[in-house]
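> Pasting the sequence and the predicted coordinates here, then a few questions.
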Amino acid sequence: MLALTENVTEIVKQLTSEVPEISALRIAAEPDGQALSVAPAEQAAAGDQVIEQDGATVYVEANASQMLDQMVLDGTVDAEGNIEFALGQQV
């Protein structure tokens, strides 16, 4: 199962508190099966895995869930307020 870093949980909590119609981030596999997309979401889609950690919620689409098994999602916010995500292996 995908794990979240403290950085990502803080980013998600801040995003959902600032934009009430957003309840979580959603990670989905792109149609090519090689890339992932991350977007704010109102609710989980049918079949999504729901990850709740330290007050943050992330929905993971079924195909993406397989790709992300044993991975860790990290994130940062740059000086201009852009959110950047990175994946690493769980240790």
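Thanks, I have it.

> C-alpha from now on. contacts and neighbour counts both.
OK.

> out of all of them, which helix in this structure is the longest?
Longest helix of the chain, by residue count under DSSP state H: helix 6-18.

> what packs against the helix or strand following it?
Heading C-terminal from helix 6-18, the first helix or strand you meet, by DSSP states H and E, is strand 24-29. In terms of contacts (3 or more C-alpha pairs under 8 Å, 6 or more residues apart in numbering; DSSP states H and E), strand 24-29 is packed against helix 6-18, strand 36-41, strand 56-60, helix 62-68.

> The structure to be compared is supplied as follows:
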Amino acid sequence: MLTLTDNASAIVTTLVSRQSEAPDAGLRIHSTEAQGPSGESRLAVLVTTDPEPQDQVVEISGTRLFLDETAAVALDDKILDAGVDDEGAVSFAVLPQVA
């Protein structure tokens, strides 16, 4: 199951609270049509008030994530990390879980 670092949890919570006042809002992680250099799926994020009907809803320590089918499979055994650069841009990193 997907886990979040403390940084990712704090950043996602802050992003969602700044962009939506809806109590059940969350960060939606979904696949894009563009592919990576090796043909792999690329993922994108957006803050939304509700999940799409097919989304898997994951709640970790009050942080709500909505994962489309591709994202749910790709992130099932991963750790989501996040950071903010000096200019305020948020970036996410997907890390392997250590057994």
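In hand now; what should we look at? Just so it is clear, the structure is predicted and the values come from calculations on it, not from any experiment.

> one step back: helices or strands up against the longest helix of structure 1?
By 3+ C-alpha pairs under 8 Å, 6+ apart, helix 6-18 of structure 1 packs against strand 24-29, strand 56-60, strand 71-77.

> Point out the most buried one among those.
strand 56-60 (a mean of 24; mean count of other C-alpha atoms under 10 Å).

> what's the mean distance for that strand versus structure 2?
In the superposition against structure 2, strand 56-60 of structure 1 averages 0.8 Å from its aligned positions (mean C-alpha distance after the TM-score superposition for structure 1).

> so where is that strand in structure 2?
Across structure 2, the stretch matching strand 56-60 of structure 1 (TM-score structural alignment) is residues 63-67.

> What's the match for Thr76 of structure 1 in structure 2?
Checking TM-score structural alignment: Thr76 of structure 1 goes with Gly83.

> For its match, give its distance to Ala89 of structure 2.
According to C-alpha to C-alpha, to the nearest Å, Gly83 of structure 2 and Ala89 of structure 2 sit 8 Å apart.

> and what of Leu80 of structure 2?
16 Å.

> what's the helix or strand Glu52 of structure 1 falls within packed up against?
Taking DSSP H and E as the definition, one finds Glu52 of structure 1 inside strand 49-53. Packing partners of strand 49-53 of structure 1 (3+ C-alpha pairs under 8 Å, 6+ apart): strand 56-60.

> now for the strand it packs on, which elements pack on it?
Against strand 56-60 of structure 1 (3+ C-alpha pairs under 8 Å, 6+ apart) you get helix 6-18, strand 24-29, strand 49-53.

> Mind checking these for the one nearest to Glu42 of structure 1?
Closest approach to Glu42 of structure 1 among these (C-alpha to C-alpha): strand 24-29, 6.7 Å.

> Read off where the closest one ends up in structure 2.
Going by TM-score structural alignment: strand 24-29 of structure 1 matches residues 26-31.

> Cool, thanks, signing off.
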